[in-house]
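K.L.:
okay, here's the prediction I keep looking at, along with the sequence it came from:
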Amino acid sequence: MIPFIIIVAFIPGLFWLFYFIKKDKYEPEPPLFIVYVFIAGMVAILPAGIIERFFHQLISNKYIYYIFIVGLSEEMVKFLAVRLTVFRNREFNEPIDGIVYSTTAALGFATVENILYMMTMGWKVIFVRAVFSTLGHIVFAALWGYPLYKSKKTGKKRYVVFGLFIAALMHGLYNIFIISAQLYGLLLAVAIIIILYCLMNRDIKKAEEESPYKK
């Protein structure tokens, strides 16, 4: 049963991974780098889990907990999965790379999270995890992925810092709306995903236009 759960949990991650790889059409990233970042994203769930568990009993305010602990810690560890692996490499050399690597780290993180949820909660969470949660991790990471390249190019950290803050905020609000288990909360959570997905696609198109390798 566990091997089957693992296989099922990988399917949405691999689907979206190939989707973003195809978007990097002018100067594709080395496949090995994609694997590195995906694995780093998988490993990143460990420190995030430790941080969340530690603060869970210490912070009663759900807004503070889900935005500044859950949202911020998860976006930070995904950011570090990119920052500590490929960020300084010369292959990180066009705007789309920031989105490709940030979403790759997010997919590694989401894949492990899907496995854990499916092992503890069963098959009833497959659809929600595969569609909304995986896509959520993607669109949150894209908020700092595109600015990450801009920060590297200009040397100004404020772009990625702002992106991380917005990602943590959106991530936290999404979680708050989901756990409310109210119709309005679920609708707001879905609205966040749809809006951020549209913004991500806008940034992808912008990044493609800005590629120095576009002929």
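P.N.:
That came in fine, so what should we check first?

K.L.:
for the rest of this, base every contact and every neighbour count on C-alpha atoms.
P.N.:
Fine.

K.L.:
which strand or helix spans W16?
P.N.:
Per DSSP states H and E, W16 falls inside helix 2-23.

K.L.:
so which bits of stretch 150-158 are buried?
P.N.:
For stretch 150-158, burial by neighbour count (16 or more other C-alpha atoms under 10 Å) applies to 150, 152.

K.L.:
neighbouring contacts of it?
P.N.:
By C-alpha atoms under 8 Å, 6 or more residues apart in numbering, the residues outside stretch 150-158 that reach it are 95, 159-160.

K.L.:
swap in 7 Å and give it another go.
P.N.:
159-160 (C-alpha atoms under 7 Å, 6 or more residues apart in numbering).

K.L.:
now the end-to-end length of that stretch.
P.N.:
10 Å (C-alpha to C-alpha, to the nearest Å).

K.L.:
distance from that stretch to the middle of the chain?
P.N.:
Mean-position distance between stretch 150-158 and its chain equals 20 Å (C-alpha atoms, centre = their mean, to the nearest Å).

K.L.:
following the helix holding W16, which helix or strand comes up?
P.N.:
For helix 2-23, the following helix or strand on the C-terminal side (DSSP H and E) is helix 31-43.

K.L.:
starting at the chain centroid, how far to that next one?
P.N.:
Centre to centre, stretch against its chain (C-alpha atoms, centre = their mean), the figure for helix 31-43 is 13 Å.

K.L.:
packing partners for that helix?
P.N.:
Here helix 31-43 touches helix 72-83, helix 95-121, going by 3 or more C-alpha pairs under 7 Å, 6 or more residues apart in numbering; DSSP states H and E.

K.L.:
any chance of those helices in a markdown table, with distance to F4 too?
P.N.:
Output for those, formatted as a markdown table (distance: least, C-alpha to C-alpha, whole Å):
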| stretch | distance to F4 |
| --- | --- |
| helix 72-83 | 26 |
| helix 95-121 | 10 |
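
K.L.:
include distance to E210 and mean neighbour count when you put those helices into CSV, please.
P.N.:
Formatted as CSV, the helices and strands packed on helix 31-43 follow (distance: least, C-alpha to C-alpha, whole Å; neighbours: other C-alpha atoms under 10 Å):
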stretch, distance to E210, mean neighbour count
helix 72-83, 21, 24
helix 95-121, 7, 25
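
K.L.:
ok, second structure coming up, stack it against the first:
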Amino acid sequence: MSIEIIFWAFFGGIVPALLWLDFWLHEDRKHPEPRNLVARTFLLGMLAVLFVLPLQKGTDVMMPGLIMPAIIIWAILEELFKFIAGWLGGMRTNENDEPVDQIVYMITAALGFVALENTLFILGPLADADIAGSVITGNLRFIGASLLHIVSSGIIGSAMAFSFYKSRKVRVVYIRRAIVAAVIFHVLFNVLILKFGGTGTILAFSAVWVGAIGLLWAFERAKKIAPR
């Protein structure tokens, strides 16, 4: 595989993720997070893919033919590792001082994950000299998979934002429930795509767009949360 193919795969995976990231960071333009923490969180999101993929492969080996359990475990792994990336990237620092910051860091981690995951998906068609296939794959993942990860991680970030000024015990409950909700959303998206053909794909894409609108609403609400 040539360096040129790898370059274009990275370009097709990372640039769209950075465009999404710019959009969401613009939503927090009045009190932006430090660029070094945003970059670190993004890179940790990318690194998470390298941990998740072997575990997902191991799941396939241990559960041959068991599609539904594998889909659930895959979703759990992705949501947990994105959460860890967001936590290590910026949420455990002193700069994490506003409710909305939780959403920013979780979305940033998700987009780092998306960047490398999409790169790997695009790499296959490019390696086979299927330019049209790589473009179609990139476009579909820019809309579908990217929004899926943004919304699912945004669910967790929103829960953390809305519980930001609550007790530690309450925050833990919010986070646990949000992770479960994110996994359910993730699983439903994958099941619709894999099991219900064209109709399922339309429903899945519609769901992530509705989720994105809901996330924008949560983002605006989080900006207004103040300590009581």
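P.N.:
Structure received. Not measured: the values here are computed from a predicted model.

K.L.:
the helix holding W16 of structure 1 maps to which residues in structure 2?
P.N.:
Matched against structure 2 by TM-score structural alignment, helix 2-23 of structure 1 falls on residues 6-27.

K.L.:
where does that stretch sit relative to the chain's centre, distance-wise?
P.N.:
13 Å.

K.L.:
list the contacts of it.
P.N.:
Outside stretch 6-27 of structure 2, the residues that reach it (C-alpha under 7 Å, 6+ apart) are 108, 111, 114-116, 118-119, 122-123, 138, 142.

K.L.:
the helix holding W16 of structure 1 vs structure 2, average offset?
P.N.:
Helix 2-23 of structure 1 differs from its equivalent in structure 2 by a mean of 1.3 Å after superposition (mean C-alpha distance after the TM-score superposition for structure 1).

K.L.:
hang on, the earlier thing: which one of the contacts of stretch 6-27 of structure 2 is nearest I5 of structure 2?
P.N.:
L123 (7.3 Å; C-alpha to C-alpha).

K.L.:
which position in structure 1 aligns with the closest one?
P.N.:
Under the alignment (TM-score structural alignment), L123 of structure 2 pairs with M119 of structure 1.

K.L.:
got a list of what its match touches?
P.N.:
Applying C-alpha under 7 Å, 6+ apart to M119 of structure 1 gives no contacts.

K.L.:
and I184 of structure 2, how far from I84 of structure 2?
P.N.:
From I184 of structure 2 to I84 of structure 2 the distance is 18 Å (C-alpha to C-alpha).

K.L.:
then A70 of structure 2?
P.N.:
As judged by C-alpha to C-alpha, A70 of structure 2 and I84 of structure 2 stand 21 Å apart.

K.L.:
one more: F23 of structure 2?
P.N.:
23 Å.

K.L.:
can you check L140 of structure 2 too?
P.N.:
From L140 of structure 2 to I84 of structure 2 the distance is 27 Å (C-alpha to C-alpha).

K.L.:
about what we covered before: now the helix holding W16 of structure 1 against helix 31-43, angle please.
P.N.:
If you take axes from the mean of the first three to the mean of the last three C-alpha atoms, to 10 degrees, helix 2-23 of structure 1 sits at 130 degrees to helix 31-43.

K.L.:
how close does F7 of structure 2 get to A222 of structure 2?
P.N.:
Distance of F7 of structure 2 to A222 of structure 2, computed by C-alpha to C-alpha: 38 Å.

K.L.:
so for the two, which sits in the more crowded spot?
P.N.:
Taking neighbours as other C-alpha atoms under 10 Å, F7 of structure 2 and A222 compare with A222 leading, 24 against 13.

K.L.:
which position in structure 1 aligns with that one?
P.N.:
Looks like A222 of structure 2 aligns to A207 there (TM-score structural alignment).

K.L.:
list the contacts for its match?
P.N.:
95-96.

K.L.:
buried residues, the host helix or strand of I138 of structure 1. List them.
P.N.:
Per DSSP H and E: I138 of structure 1 is located in helix 134-154. Within helix 134-154 of structure 1, the residues scored as buried using 16+ other C-alpha under 10 Å are 134-150, 152.

K.L.:
which residue lines up with V210 of structure 2 in structure 1?
P.N.:
Checking TM-score structural alignment: V210 of structure 2 goes with I195.

K.L.:
can you report how many residues lie near that match?
P.N.:
Each residue near I195 of structure 1 was counted by other C-alpha under 10 Å, and the total is 11.

K.L.:
distance check, it against L135 of structure 1.
P.N.:
Counting by C-alpha to C-alpha, the gap from I195 of structure 1 to L135 of structure 1 is 12 Å.

K.L.:
do I50 of structure 1 as well
P.N.:
Distance from I50 of structure 1 to L135 of structure 1, by C-alpha to C-alpha: 23 Å.

K.L.:
ditto for L173 of structure 1
P.N.:
Taken as C-alpha to C-alpha, the span from L173 of structure 1 to L135 of structure 1 is 15 Å.

K.L.:
and what of L187 of structure 1?
P.N.:
The separation that L187 of structure 1 has from L135 of structure 1, given C-alpha to C-alpha, amounts to 16 Å.

K.L.:
pull the most distant pair out of the contacts of stretch 6-27 of structure 2.
P.N.:
T108 and L123 (22.6 Å).

K.L.:
make JSON lines from the contacts of stretch 6-27 of structure 2 and add distance to V180 of structure 2 to it.
P.N.:
Putting those into JSON lines (distance: C-alpha to C-alpha, whole Å) gives the following:
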{"residue": "T108", "distance to V180 of structure 2": "20"}
{"residue": "L111", "distance to V180 of structure 2": "20"}
{"residue": "V114", "distance to V180 of structure 2": "20"}
{"residue": "A115", "distance to V180 of structure 2": "24"}
{"residue": "L116", "distance to V180 of structure 2": "24"}
{"residue": "N118", "distance to V180 of structure 2": "24"}
{"residue": "T119", "distance to V180 of structure 2": "27"}
{"residue": "I122", "distance to V180 of structure 2": "29"}
{"residue": "L123", "distance to V180 of structure 2": "31"}
{"residue": "G138", "distance to V180 of structure 2": "28"}
{"residue": "F142", "distance to V180 of structure 2": "24"}
